[in-house]
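Enquirer: Sharing a model prediction with you, sequence too.
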Amino acid sequence: MHTFIYLLSSVLSAPYWSKTMPTFFKFIAATTKAFALFTLVLSSINTFASELTAEVDRNNVSTDETLTLTIRYTGNRNDHVDISELRNEFDIVSNYENNSYSIVNGRLSGFKEWTFVMRPKREGTLLIPSFRIGRNISDAIEIKVNKPVYQPSQTGQDVFIETIVDKSTAFVQEQIIVKYRLYYSVNIDFQHVDDLKIENAILEQLENTQYQTKLDNRPYNVVEFNYAIFPQASGSISVPALNWNIRAARTRSGYSQGMGRYELKRLRTEEKPIVVKPQPASFPAGATWLPASELTLDENWSANPSNLTAGNPITRTLVLKSKGLMAAQLPQIVQNANSSAMSIYPEAPNTSENKGALGISSQRIESMALVMNQAGEQVIPAVRIPWWDTNEDKLKYAEIPEQKVTIASSAALEKEERNKAIASQELLTPNQSAPTGATLVWLRLWQAWAILATIVSIIFFVLWRKATAPAAHLPTANRQLTRGAQALSMLKKYCRENNPQLTRQQLILWAAQHWKHNPPKTLDELAARCNNPNLTGQLKLLDEILYKKEANTDWNGQVLLNALNEWLKSQAAQSSTNGNGLAPLYPN
């Protein structure tokens, strides 16, 4: 509503109307524009969602080391975070704030960030407390603090490096963390570092970490260069030895002896062998292999699924989150099991990943519109995804149980609404309490604005009709044509990428645009509707690839696309022959 009023006021403020309309209209235009700006501000405030998160760059340290805590808040920039409880267990070495705000597509977004470099006060398991701003509460974080027992073999040098691999044995496609930990007590510059390359493995660079520590009572700065490795074949791999050339400042004694201000340090890392185990035989055959330290599955509904009505859509959103997997490793969450009782219209999946210092976390979001075609009791099937817990070395399942829902018919719903309306009228009595004075003032104010907006809309509509009477309106068929062309464009994209899952989803979406009133909901129905032997064969092949246990990974989507294009051309030619004068439905 506020967007319409703002556009209306902008039109009324245009030069043409400024010259032709009376002063009264100009006053209305100015007032309407001010009201639109006011409602836009209110809308921005109301839609700006706040969130409070806390994370650390390391969760295992010694008493001589520092770690970095980052608290992020997407809310009012004037709010502050209370860290008094944090000081009970940690000394704050340094801290700083950062504000970032922006307006994207008319929506306000941004965050305020507090960063603390801190050192633990004691050994043991310490807890970074939950922080609270308004109704937002962050998660508490557990930190393990150890004695500074381990001393690198090169202690005493100004600059040295060590190589740390978090596991010497891993499953195929399991995440392995490699750290190059560089210690330095003097100023340094990097001259040359060999590139890390590992055969039969995917390599991802993670966020680097910086902190301070003490070795033999000598303070060092430490930089950790972190990598995630995903071996792609069982057997063995090796993290190779690398050469690091670093220019380091000489100590005062060396410089005073005429050796120059800097010296070149040639460091070499250790080679680390890793044994890669195959996928366990106990893992379900045909399922996507998912070795992770954590995997969760959640769902959200746009409305209460227990109040479904036949024929009305509801949106279901499934979120699969992992720790230790790349986004590309996450599987399709649900197959689109259309049936006579339920139709599913999926959206394109949304994937994301975060490459933090502790490893990769990722998520996959699938949203779909569900339409119940029949009234009565229906079952929404369970979702069950097997995965391998690398911490406990055993098979687990991320699952959402099946749900039984009762679907109301449209006629029953209308009758219920009428009964509610009658009941609410009967409950009204003359003795009902009147609104408070403040409420009444606001109510009358909004009513006045609504009346004003209505009057202006009517005036503008009359003037606009006079000014644009000869103009033609965009036919509904053209708008449908645009949506259909977009659906076909995405279908061609997935075919050329040889992606059978997304191709099937997009075929159903395209069919819903092509046949508006009674679209086919499965590949079999689509094949019957097209009635073309070549296209039918390709659709059946696609169905077999998707649902056979041993799917053919060499599916060629271009063949299906060629068959579909031929069918579309034949339909366009047939329409032209019939003399209906229609252009091809989706040209090229």
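Expert: Perfect, I can see it now. Numbering: from 1, shown residues only.

Enquirer: Only C-alpha atoms from now on, for both contacts and neighbour counts.
Expert: Will do.

Enquirer: in which helix or strand would I find the closest residue to residue 330 other than its chain neighbours?
Expert: The shortest distance from residue 330 to any non-neighbouring residue, by C-alpha to C-alpha, 6 or more residues apart in numbering, is to residue 364 (6.9 Å). Assessed by DSSP states H and E, residue 364 sits inside strand 359-372.

Enquirer: put this beside the first:
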Amino acid sequence: MIKRLVSSYLLIGLLGFSQLAEAAISISIDRKPVRVNESFQLFFESEQTPDQDPDFSPLQKDFVILSSSQSHNISIINGEYRRSLKWTLLLMPKEVGEFIVPGVHFGKDQSKSFKIEVKSAGQNSTPADGDLIFELSADKATIPVQGQVVVKLRLLTNLNVSAYQMHDLEIDGVEVVVEPLGRTRQYQTQLGGKPFLVREKKFALFPQQSGQLKIKPVLAEIRLTSRAQTLFNPFPESGNLRRILSQGLTLEITSVSDTFDAPNWLPATSIRLVEKWQGDLNQIIVGEPVTRTISLVAQGLTAAQLPDLVVKDIAGVKQYPDKPLLQNQRTAMGIIGTREQKIALIPTAAGSFILPEIAVPWWNVDTQRQEVALIPSRTINVSPATFKVPVLLPNFDPFPVSAIDSLVLTKANTKTGSVWVWVSLFLAIGWMASIAVWWISRGRFTRSGPASTTATSTSLRKAKRRLNRACTDHNAREAMEALLEWARCFEPDRRFVRLSQIAQYFGEPLGQHIDSLNENLYSQSKIEWDGKDLWQACVSISSSQKERAGKDVDTRLQPLNP
């Protein structure tokens, strides 16, 4: 029976562990929309190794799998090592419609389902009977000021091309920030029954003024291969140079909406706030730092457009923000900007504290209305810091001896009197010897004080020299450790383990200089720390202690002639 119970618990534990170890597999597409006569790429990505190789056969119902490949990617972001696996499929739709890609099985692991919309073949500005087609298009005709519009250049060829070049965009009318969206993509399509190789290049444009944005016709240069590659001529010669112009493009840029009432105009497809904590929120202790990471993620805005995250002050909690980290992720659908802010929180008192909500109003360009990205308020409970006080030997009083004063030796009878006299005398001598030993040991215990004080003074001098050296060198990390050592030697009855305990015990002005030290330790904006004020505060505390000690000695002196 016991064996069965143990086996059941082990099985449940293993199942729970396997669920925790499941690989999360994401799925994405290289562009939207997808045309029925165009190939496209579908990506499956995971940061963990899946259970088995993927089974892509369910996709063959609605798509033709032209090719598949697997790649590994290793990156280091903010000192964190990340490894990912990526599977890339080149697919061709079989018909027009909306299709749900079912979850692909990687053994026991599985990806989520994914929706793909396939549209009919697009209308081209250049007739399909040519060998070269060059298109310029945009995903929107009307864009709010500072919003994103994705502009696409497509060069379609059914000839052997040895080299090509698409010239830069020339824009008139308004000031525009242009962000390239990655490398040139290649895929296949069919126009008029003929196969074409497509070279596609995308840009994200952010107009800074309202009005008309005019893109001039773009020039493309193509060098054709005059002779095909053969077994006897593996290096084909370069042929004629062809030039082709795309059509021009005019877009309308609208001003800020009258219904938007927030100070920062943020037109985007989506904006969200993400909060992460480093440390256990259920075990927050006074003086121990916890790191809060707040990320503002916007689809359709660059990181430079995102505002500073305003964090309100909290009484009883010191906050030290790092320098924000700005990142731009370039996708086929545009820019995803991220502003990441790390904040070190150090509670200075025990109790419950409310972290106020963080709200960022923004403008939804799809629904044309104002929305708010929000992190709700949160209550944190802070436990008091505990001092570890060493056990000290008490100054106990001597045994009360009342029998000595009342000791009476009686005369024994004639038969046994001499025996009892000697026994009583021996006991009396032993009692007096015990009192003498106690008195001597008491004197030794009392005289051991100066020796102990001398050892403590020696350690205190070493700690002061170390603290002085760290403050003189403006070494914040070394000063933190030296200050803890100095405080433990200065007050040996207390076991300081955190700077907040020192600040709480000694008060101002040392507490203020400890706040400056913490700000330098927990902030990435590495401004040189000046240790002069911290050292002067410690010197002042030492001097005050010496003055008090001198006064105490004077008050203990007894007059010579009472």
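Expert: Looks like it arrived, so ask away. What you are looking at is a predicted structure, and each value in this text was computed from that prediction instead of being measured.

Enquirer: just to revisit the earlier point, which bit of the second structure covers the strand holding residue 364 of the first structure?
Expert: Counting by TM-score structural alignment, strand 359-372 of the first structure falls onto residues 334-347 of the second structure.

Enquirer: all strands in the stretch 201-350 of the second structure, in order from the N-terminus.
Expert: Taking DSSP state E, counting those that start in this stretch as the test, the strands found in the stretch 201-350 of the second structure are 211-215, 219-225, 238-245, 249-254, 267-268, 270-278, 284-285, 290-299, 317-321, 325-331, 334-347.

Enquirer: What of the stretch 351-500 of the first structure?
Expert: Per DSSP E, counting those that start in this stretch, the stretch 351-500 of the first structure carries strands over the ranges 359-372, 376-380, 383-389, 394-400, 403-407.

Enquirer: Distance of the equivalent of residue 179 of the first structure over in the second structure relative to residue 44 of the second structure?
Expert: Under the alignment (TM-score structural alignment), residue 179 of the first structure maps onto residue 152 of the second structure. Remark: distance between residue 152 of the second structure and residue 44 of the second structure (C-alpha to C-alpha, to the nearest Å) = 25 Å.

Enquirer: And residue 140 of the second structure, by the same measure?
Expert: Distance of residue 140 of the second structure to residue 44 of the second structure, computed by C-alpha to C-alpha: 28 Å.

Enquirer: which of these two has more neighbours?
Expert: residue 44 (18 against 12; other C-alpha atoms under 10 Å).

Enquirer: Leaving out chain neighbours, which residue sits closest to that one?
Expert: Using C-alpha to C-alpha, 6+ apart, the closest residue to residue 44 of the second structure is residue 27 (4.6 Å).

Enquirer: Same question for residue 59 of the first structure.
Expert: Closest to residue 59 of the first structure by C-alpha to C-alpha, 6+ apart is residue 143, at 4.8 Å.

Enquirer: so where is the host helix or strand of residue 44 of the second structure in the first structure?
Expert: Here residue 44 of the second structure sits within strand 40-46, counting by DSSP H and E. Mapping strand 40-46 of the second structure onto the first structure (TM-score structural alignment) gives residues 67-73.

Enquirer: ok, and what's touching the matching stretch?
Expert: Identification of contacts with stretch 67-73 of the first structure by C-alpha atoms under 8 Å, 6 or more residues apart in numbering yields 50-58, 61, 111-119, 211.

Enquirer: re the thing from before, translate the residue nearest to residue 59 of the first structure into the numbering of the second structure.
Expert: Residue 143 of the first structure maps onto residue 116 in the second structure, by TM-score structural alignment.

Enquirer: Likewise for residue 232 of the first structure?
Expert: Residue 232 of the first structure maps onto residue 208 in the second structure, by TM-score structural alignment.

Enquirer: Residue 97 of the first structure too?
Expert: That one, residue 97 of the first structure, aligns with residue 70 by TM-score structural alignment.

Enquirer: Its match and residue 87 touch, don't they?
Expert: Yes - here residue 70 of the second structure lies in contact with residue 87, judged by C-alpha atoms under 8 Å, at a distance of 4.5 Å.

Enquirer: Please say which of these two ends up with more neighbours.
Expert: More neighbours surround residue 87 than the other of residue 70 of the second structure and residue 87, with 16 against 12 (other C-alpha under 10 Å).

Enquirer: Tell me the residue in the first structure aligned with the more buried one.
Expert: Aligning on TM-score structural alignment places residue 87 of the second structure opposite residue 114 in the first structure.

Enquirer: Wait, a strand at its match?
Expert: Yes - counting by DSSP: H, G, I helix; E, B strand; the rest coil, residue 114 of the first structure is part of a strand.

Enquirer: Next up, the contacts around the aligned partner of residue 131 of the second structure in the first structure.
Expert: Mapped onto the first structure by TM-score structural alignment, residue 131 of the second structure lines up with residue 158. Taking C-alpha under 8 Å, 6+ apart, we find residue 158 of the first structure in contact with 183-186.

Enquirer: Many thanks, we can stop here.
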